[in-house]
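> with the sequence up front, the predicted model follows.
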Amino acid sequence: MEKVLLNVKDVSEYLGIGETKTRELLRNPTNGFTIRIGNRLYAHKGKLDIWLKNQIL
């Protein structure tokens, strides 16, 4: 079963970037894919994929 929410480590591995840069990306309030649960940051994988496609175009 594929994860819907990715934590910082998962996003870092998925994008091939460091965890510090991943946290910086997830803290950006305008990205549209960040979900905060308590103090933890997660990325919604579907919305992250859409965001990535838009960044490439």
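Arrived safely. Residues are numbered from 1 along each chain as shown.

> rest of the way, CA atoms for contacts and neighbours
Fine.

> ok, which stretches of the chain are strands?
For the chain, the strands defined by DSSP state E cover 5-6, 34-37, 40-44.

> which strands or helices does the longest one pack on?
So the one you mean is strand 40-44. Applying 3 or more Cα pairs under 8 Å, 6 or more residues apart in numbering; DSSP states H and E, one finds that strand 40-44 makes contact with strand 5-6, helix 8-15, helix 19-27, strand 34-37.

> name the surrounding residues that touch the last one.
Defining contact as Cα atoms under 8 Å, 6 or more residues apart in numbering, one finds that strand 34-37 is touched by 26, 27, 41, 42, 43, 44.

> same thing but at 10 Å, please
Strand 34-37 is contacted by residues 5-7, 25-29, 41-45, 47-48 when judged by Cα atoms under 10 Å, 6 or more residues apart in numbering.

> mind listing what's buried along that strand?
Judged by neighbour count (16 or more other Cα atoms under 10 Å), strand 34-37 contains these buried residues: 34, 35.

> got another one to weigh against that:
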Amino acid sequence: MTEKILVDKRLLNIDEFCAYLGIGKTKARELMTKVDNPFTVRLGNRLYANKIMLDKWIDSISGNKLKKVI
């Protein structure tokens, strides 16, 4: 049932963020409080991750960044 909730939700709270990425709360808070990340949404004192922006951010940092040799 948790998987269905994560698929349907646009904003993930800290627990859902941890489950989605498979990381602990300390690392999750570290990532979510970085000023330069595009996915954090602050509502009052609470932090949420915009799932669509999070997926785009993960895609942008994934893979080997090898220079093309000509």
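Thanks, I have it. Not measured: the values here are computed from a predicted model.

> could you dump the strands of structure 1 to CSV with distance to residue 18 of structure 1?
Converted to CSV, those look like this (distance: least, Cα to Cα, whole Å):
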stretch, distance to residue 18 of structure 1
strand 5-6, 15
strand 34-37, 17
strand 40-44, 15
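
> residue 52 of structure 1 is nearest to which of those?
Among the strands of structure 1, the nearest to residue 52 of structure 1 by Cα to Cα is strand 40-44 (12.1 Å).

> so which bit of structure 2 is that closest one matched to?
Taken onto structure 2 by TM-score structural alignment, strand 40-44 of structure 1 occupies residues 46-50 there.

> any buried residues in that stretch, and which?
Buried residues in stretch 46-50 of structure 2, counting neighbours by 16+ other Cα under 10 Å, are found at 47, 48, 49, 50.

> and it, how far from structure 1 on average?
In the superposition against structure 1, stretch 46-50 of structure 2 averages 0.3 Å from its aligned positions (mean Cα distance after the TM-score superposition for structure 1).

> give the buried residues for the longest helix along structure 2.
Looking only at structure 2 and at elements set by DSSP state H, the helix with the highest residue count is helix 51-61. Using 16+ other Cα under 10 Å as the test for burial, helix 51-61 of structure 2 gives 51, 53, 54.

> and for stretch 6-19 of structure 1?
6, 7, 8, 10, 11, 12.

> for those residues, which one is nearest residue 19 of structure 1?
Comparing the buried residues of stretch 6-19 of structure 1 against residue 19 of structure 1 with Cα to Cα places residue 12 closest, at 5.5 Å.
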